[in-house]
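# quick one, what's the 3D model for this:
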Amino acid sequence: MLTPASSTLETTVRRRIDYKTKPLGALGRLEELALQIALIQQTETPVLTNPHLLVFAGDHGLAAEGVSAYPADITYGMVKNFIAGGAAINVFCRQNGLQLLVCDVGVNGSFEENTESFVKYKIRPGTRNMRYEPAMTTDECEAAIDAGKTLVNGVQYRGCNVIGFGEMGIGNTSPAALLMHRLTGLPLDQCVGRGTGLTDEGLARKLAILQEVATRHADQTEPMAVLTAMGGLEIAAMVGGMLQAAENGMVILVDGFIATAALLVANALNPSVRQHCIFCHQSDETGHKQMLYFLEAKPLLSLDLRLGEGTGCALAYPIVQAAVAMLNDMATMDILT
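Okay, the predicted model is just below:
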């Protein structure tokens, strides 16, 4: 976990950045990033090692209510695509040098594959339909959180100190919107978007169903209770992963709408997690901008993405690398005198 920032270290790093061969503040957000990473690692010379992207996959009982433009079995097909290396996140991780690890925590289907980049940690084959009952039991939610923690510890053991989180689960913008609504206090209609591309009619139906869900679980207000009643197995795994990454002193790359909803829960459980987070992009999904505003977060990119999978993390990572390289390798004004 990030220790209280040393005023001496912060002052030293700021001076190093200011004294680079550039006008004061001329590298903008890169300067903020470099300082943040230095403070996370508690060093003037931070290093990014063995970067990983963890993608957690799980199905949702609520998908049976038609809250997504795609059928639930697409989750299974997309995980197969991840394993085969053909998804966007595979492409971007290969391009930018991140190790991809996919974890089945709740997909409704079995996988024969057993590779270093795919882990089976299935809690159950999808959540229950939260329109009629809690999505998970307390034990199931805690098991998913533990899965995320275990995987983060595993990659840290292999030398990883910077980690991003992605997800796959048809229908998962619905639990993300509900978590946002309950944890930020914003009206539900400001949290609910089109997800995978719903029509106006489909969006109206989704909002009506989610209002039913929110009303059914209105008594759940504590972060863990909200996650258990209206979350997802893959979201709970991301919550656990984020909490553990912060505990381990790692840099956390935050993706889009669903990953940021997981961070809302993690932040509610332990607000110091926020200090470890680099927000990679602003999603095109309705509500993400306000979610970022609630967290006082400034995203690095705004590319109208709404894919998930951790794609924003992989695309933003070269910017994170550039910030560290600037701090460590750029000359200072000494060479000009």
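# only C-alpha atoms for contact and neighbour calcs from this point on.
OK.
# please identify the helix or strand for the residue nearest in space to the middle of the chain.
Taking Cα atoms, centre = their mean, the centroid of the chain lies closest to Ala259, which sits 3.1 Å from it. Per DSSP states H and E: Ala259 is located in helix 257-269.
# what segments of the stretch 51-200 of the chain are helices?
With DSSP state H, counting those that start in this stretch as the definition, the stretch 51-200 of the chain shows helices at residue ranges 74-84, 88-96, 138-157, 173-184, 200-216.
# next, format those helices as a markdown table and append distance to His276 and mean neighbour count.
As requested, those are arranged in a markdown table below (distance: least, Cα to Cα, whole Å; neighbours: other Cα atoms under 10 Å):
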| stretch | distance to His276 | mean neighbour count |
| --- | --- | --- |
| helix 74-84 | 27 | 18 |
| helix 88-96 | 21 | 18 |
| helix 138-157 | 14 | 20 |
| helix 173-184 | 20 | 24 |
| helix 200-216 | 30 | 17 |
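# would TSV of the ones you listed with distance to Cys313 be doable?
Converted to TSV, the helices of the stretch 51-200 of the chain look like this (distance: least, Cα to Cα, whole Å):
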stretch	distance to Cys313
helix 74-84	16
helix 88-96	9
helix 138-157	16
helix 173-184	18
helix 200-216	27
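# another for comparison:
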Amino acid sequence: MIRFESVAAFDEALRSLPATDAQACEAAASRQAMLTKPARSLGRLEEIAIFMAGWQQRERPRIERGRAVVFAGNHGVVAQGISAFPASVTAQMVANFERGGAAINALAANAGLTLHVVPLDLDHPTEDFTSAPAMSEAECLHALIAGAAAIGDADLLVLGEMGIGNSTAAAALAAASFGGEGRDWVGPGTGVDGAGVSRKAAVVDAGLSCHGSSLDTPFEILRRLGGREIVAIAGAVIAARHARVPVVLDGFIASAAVAPLARAVPEIVDHLIAGHCSAEPGHQRLLDRLNLRPLLSLDMRLGEGSGAAVAVGVIRAALAAHDGMATFAEAGIGGG
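Okay, the predicted model is just below:
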């Protein structure tokens, strides 16, 4: 397992990424060409099957140990009045996850995923990033380690989050990674009104101004502007890549966790699937910058990994067709 024991270890893990298995991709593509259908008639389902084959390193991939992980963290920047809910709701929602009463519980079960909830020091919010780094170096490394540890033995990983205030942190990460001002990236999040959105934009701009030229590496962007749950997603993404586990990202916040990584190492997205495009205004723009095309667009903006869990149904359909269809030869049909 990848261990982020130092900033240097984090940098090395990010810059030594394994590639997909080209031979497995070729074998899967050859199988697709022999199945009883016109070429490319299943569209993105064919692409998904080949993608999964490359990362699972087998011609006929399967999802046997699908895992959804929801990381939870609290944010000191909530003190700036950027959320419709108090920070105490994070712990309350974690309890709801553990009781089985949240949307992600139902959606993960429906998708055949085991659900793991990882609360990260909820009693100690990050610092308010408008006046100080959100985390110390040690705190950021601890969150990365927690993310890496959570991937377990998954053969498909769904990543989600819970954290009041984290859409503001996500907007700050997107702006620091890909440019623009707060107003280019913020949205209603948990449901704030127009004045609340304006406050969020001002808070993002204040954070960018506070940290300025220090936002020069992926690690510094994450630790200065992120949250523990967001950093844990980044750690899980890197660890999954080294384990060759394909990852389905959820919405704006999960995607923002990848933004600082992708700014420095664009190929980090090669093992990622964008499960959906959320209704949060900055998400499509962020997906464009990440060069990820979402599977679904259902006007969802819940978080929790909910949109990604729904997308797993599409991925299972792609693999079912790839594995279960007959070839032209098997079916005794000419023209294959």
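# returning to that earlier point: what's downstream of the helix holding Ala259 of structure 1, the next helix or strand?
From helix 257-269 of structure 1 onward toward the C-terminus, using DSSP H and E, the following helix or strand is strand 277-279.
# average gap between that next one and structure 2?
Superposing on structure 2 and averaging over aligned pairs (mean Cα distance after the TM-score superposition for structure 1), strand 277-279 of structure 1 comes out at 1.0 Å.
# what comes up buried for that strand?
Of the residues in strand 277-279 of structure 1, those buried by neighbour count under the rule 16 or more other Cα atoms under 10 Å are Cys277, Ile278, Phe279.
# pick the one among the residues you listed closest to Val155 of structure 1.
Closest approach between the buried residues of strand 277-279 of structure 1 and Val155 of structure 1, by Cα to Cα: Cys277, at 17.7 Å.
# how much space between the counterpart of that closest one in structure 2 and Gln32 of structure 2?
In structure 2, the residue matched to Cys277 of structure 1 (TM-score structural alignment) is Leu272. Distance, Leu272 of structure 2 to Gln32 of structure 2, by Cα to Cα, to the nearest Å: 21 Å.
# try Cys277 of structure 2
Taking Cα to Cα as the measure, Cys277 of structure 2 falls 27 Å from Gln32 of structure 2.
# these two - which one has more neighbours?
Here Cys277 of structure 2 and Gln32 are compared on neighbour count by other Cα atoms under 10 Å; more neighbours surround Cys277, at 28 against 24.
# for Pro61 of structure 2, list the residues it contacts.
When contacts are counted by Cα atoms under 8 Å, 6 or more residues apart in numbering, Pro61 of structure 2 touches Ala49, Met52, Ala53, Leu319, Asp323.
# and for the corresponding residue of structure 2 for Gly171 of structure 1, the neighbour number?
If you follow Gly171 of structure 1 across to structure 2 using TM-score structural alignment, you land on Gly165. Gly165 of structure 2 has 28 neighbouring residues, counting by other Cα under 10 Å.
# count the neighbours of the residue lying closest to Ala268 of structure 1 once chain neighbours are set aside for me.
In space, not counting the residues next to it along the chain, Ala268 of structure 1 is nearest to Pro223; the distance is 6.4 Å by Cα to Cα, 6 or more residues apart in numbering. Other residues within reach of Pro223 of structure 1, judged by other Cα under 10 Å, total 17.
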